[in-house]
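Engineer: Provided below for reference: sequence and predicted model.
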Amino acid sequence: MSIDHEQRTGSELVAAEPDPVPDPGMEEHLPRPTDVDPIAERRAERQVATLFGLSVLFTLGFCVAYFAIKIKGRTDPPHIFGWGASNVALGGCLGIALLLIGTGAILWARKLMGDHEIMEMRHPARSSDEDREEALSALSLGTEESGIARRPLIRNSMLAAMGALGLPAIVALRDLGPLPGKKLFHTVWTEDMPIVQDVTGTKIKASDMQVGQLVNAEPGVFYDAFTPPGGGTTVEVPEGVTAQEDRAKAAIVVVRMDPDAITPAKGRADWGVNGILVFSKICTHVGCPISLWEQQTHHLLCPCHQSTFDLADNGKVIFGPAGHALPQLPIKVDEDGYLVAQSDFTEPVGPSFWERG
């Protein structure tokens, strides 16, 4: 019974079929100077380590140049040969660091790694188990002949050069923007700041709110500079991008419920006015705006990932991926009966972050 061609193993095909091209043979192997001269071998090893070491220095040069060459806020930043000094220094240092690593690797392979010619015939895509074991053996042999295990100077200098390349990535993360500092913990809300509707900018009178009603609102500072009635520091009107950022962080929903349905947490008994409560409009999962209000159940639903908050129970999460309750804004009424804030939020608004505590 004959064996089908596709069922033959690689070794069977080699044995059964002639070579498609006559074997040209190999020239006589000549040893390299580093194969026979220990001095040349050690010199090559030091050369490779020196290239890797210089790569580390240029990587550190990238970090130094990043901080040393000041360009922020300057109308005429420094130049080198007509090009921006920062770009030249950063690009030059990083490019040379990578070039030195590549040159060191090539020199290592040419002078110190195993130098033996091998030949292998093509075989079917699926190798036999014997061929696979042979490939693993060849891989182990290659690792051994590379000398990485018995040449700690090269190994350690290469690891240092490769590891140092992580520093530019870390340093460059600063260009993603300024660090937020305490900005994540505060909004523009201050004591006695009026609560206004987010579309018309009109103040909200407590007596006008109906049970079951929800109003999207924001601080009145966006419509006029605000000075607390009792004096104090005037809150300036934000402008441009800052205004948009502050407006988004301070967005709120104002709801009115039956006071008997509300279960205030300890210390929050005076945070509302006759069943009127105010919560952040920003979902604590990934920051989506929320205003899907179910007045019968007092639930607020996020449209993005269905996180659900019970506003009658201090904004508690009752469903979905949100990590913590909606922050509540303490409110009161002014002498004219309009809703105003008692203070800023007492906790950060928006999604969780690692310093939240």
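Structural biologist: Good, I have the coordinates. Numbers count the residues shown, from 1 in each chain.

Engineer: Every contact and neighbour count from this point should use C-alpha atoms.
Structural biologist: Noted.

Engineer: which residue ranges form the strands in the stretch 151-300 of the chain?
Structural biologist: Along the stretch 151-300 of the chain, the stretches classed as strands by DSSP state E, counting those that start in this stretch are 195-197, 214-219, 252-256, 276-280, 292-294, 299-301.

Engineer: quick one, which of those is nearest to Thr103?
Structural biologist: Comparison of the strands of the stretch 151-300 of the chain against Thr103 by Cα to Cα identifies strand 276-280 as nearest, at 57.2 Å.

Engineer: so which of the strands of the stretch 151-300 of the chain gets nearest Ser55?
Structural biologist: Nearest of the strands of the stretch 151-300 of the chain to Ser55, taken as Cα to Cα: strand 276-280 at 50.9 Å.

Engineer: so which of the strands of the stretch 151-300 of the chain gets nearest Leu329?
Structural biologist: For Leu329, the closest of those is strand 276-280, at 5.4 Å, according to Cα to Cα.

Engineer: Contacts for the closest one next, please.
Structural biologist: The contact list for strand 276-280 (Cα atoms under 8 Å, 6 or more residues apart in numbering) reads 206, 209, 250-257, 271-272, 315, 326-331, 349.

Engineer: before we go on, here's another structure to hold up against the first:
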Amino acid sequence: MSDTHDNVPEQDSHGSVPATFADEPIANPGLPPHHWRPSDVDEKAEKRAERQVATLYGLSLVCTVLFLVSYFVFHVGDHWDTIGGLGASTFALGLTLGGALLFIGSGTIQWARKLMVDHEIVEYRHPAASPESDREAALAALDAGVSESGIARRPLVRNSLLGAVGILGLPAIVMLRDLGPLPGDKLSHTIWEKGMRVVRDVVGTPIKVSDLEIGDLVNAEPEALFPTEANGYPPIEGTDLQQAKVKAAVIVHRMEPDDIISEQTRNWSVEGIVVYSKICTHVGCPISLNERTTHHLLCPCHQSTFDLTDSGKVIFGPAGHALPQLPLTVDSEGYLIAQSDFTEPVGPSFWERG
């Protein structure tokens, strides 16, 4: 344990401290008296702390076993098992894995606080580089260790070790596939198609040109997400519905036609009305903060800014590419409809983006 006189500068024969310490702006106060912990002086307290740490690690082990059991027991898919209305598999896996990590951390903290050596030390600053003799000794010891291991003259052992360590990454890759199938081209397409009406989000009412004034910004979705007998679209439910809504979400903005800069934006607009994806091309946040006078659309997450007059071009922020624009026209009744699906993938960059 600690010695209250460790590392305290000694006085010279004249009763003063060396110049190294005398030049300090504050006199060295030395170390305070050491306060013993109960586990340092009481064997019963020490054993009790040891049992506490072991119990916490044991609980972590139990949580890990329960994680594995939950993985195989709870059903996922078309008919998910539930716990309190939540997906049983997700709930159980999250709870048990979190518990396993929590108990390991708690046990380690308890171990450090009550059982590891409690020794106060003071170390004065010194040059960052070690003395040359120490560095030479360290390199010599490293060379000696390599030589004694025989790895340099045993290529079979060396190469087999490298192969065994290198292939350890494959199990992680295999387990990552368990997160779900690769998306294929699903990220490159949405539910939008030629002739599909643009409708207001939540309520599902179609939008006419006359419904919008200059400066209006409306959150919208494709009509197919609001199936009725009149429009004839088949119902979409569950996960498929949520995925379709996320990818197809758009904003509708009206400006003066003369404010539009790019020819493509003009060709895909109707009387100054433009439709863009609502999903930021940075990390996928929903965006709808509109600067009415400049027609700049701002993402609230990381301040990426897009120019709605110029093909959704990025003018500020970390977004990597322009906001996809939906080609727009009107039907015989004057309602806004899509000319086609988006001509590029919506959302943030991903490995299959062309």
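Structural biologist: Okay, I see it. If you're wondering where the values come from, they're calculated on a predicted model, not measured in any experiment.

Engineer: Next, the TM-score between them, please.
Structural biologist: TM-score for the superposed chains, counting by TM-score structural alignment, normalised by the length of the second structure: 0.61, backed by 238 aligned residues with a Cα RMSD of 2.8 Å.

Engineer: picking up where we left off before, need the strands of the stretch 151-300 of the first structure in CSV with mean neighbour count and distance to Asn156 of the first structure, can you?
Structural biologist: Formatted as CSV, the strands of the stretch 151-300 of the first structure follow (neighbours: other Cα atoms under 10 Å; distance: least, Cα to Cα, whole Å):
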stretch, mean neighbour count, distance to Asn156 of the first structure
strand 195-197, 24, 63
strand 214-219, 23, 59
strand 252-256, 25, 57
strand 276-280, 25, 53
strand 292-294, 16, 59
strand 299-301, 22, 56
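
Engineer: With distance to Gly53 of the first structure as added columns, please give those strands in JSON lines.
Structural biologist: Shown next, in JSON lines, are the strands of the stretch 151-300 of the first structure (distance: least, Cα to Cα, whole Å):
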{"stretch": "strand 195-197", "distance to Gly53 of the first structure": "62"}
{"stretch": "strand 214-219", "distance to Gly53 of the first structure": "57"}
{"stretch": "strand 252-256", "distance to Gly53 of the first structure": "56"}
{"stretch": "strand 276-280", "distance to Gly53 of the first structure": "54"}
{"stretch": "strand 292-294", "distance to Gly53 of the first structure": "60"}
{"stretch": "strand 299-301", "distance to Gly53 of the first structure": "58"}
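
Engineer: which residue lines up with Val198 of the second structure in the first structure?
Structural biologist: Correspondence of Val198 of the second structure to the first structure, assessed by TM-score structural alignment: Ile195.

Engineer: Please read the previous query as pertaining to Ala138 of the second structure.
Structural biologist: Match for Ala138 of the second structure (TM-score structural alignment): Ala135.

Engineer: do the same with Tyr335 of the second structure
Structural biologist: Using TM-score structural alignment, the equivalent of Tyr335 of the second structure in the first structure is Tyr338.

Engineer: so how many other residues sit close to its match?
Structural biologist: Counted with other Cα atoms under 10 Å, residues neighbouring Tyr338 of the first structure total 17.

Engineer: how about it, what does it touch?
Structural biologist: Contacts of Tyr338 of the first structure by Cα under 8 Å, 6+ apart are Pro194, Ile195, Lys203, Ile204, Lys205, Ala206.

Engineer: swap the cut-off to 10 Å and go again
Structural biologist: Pro194, Ile195, Val196, Lys203, Ile204, Lys205, Ala206, Ser207, Asp208, Lys332 (Cα atoms under 10 Å, 6 or more residues apart in numbering).
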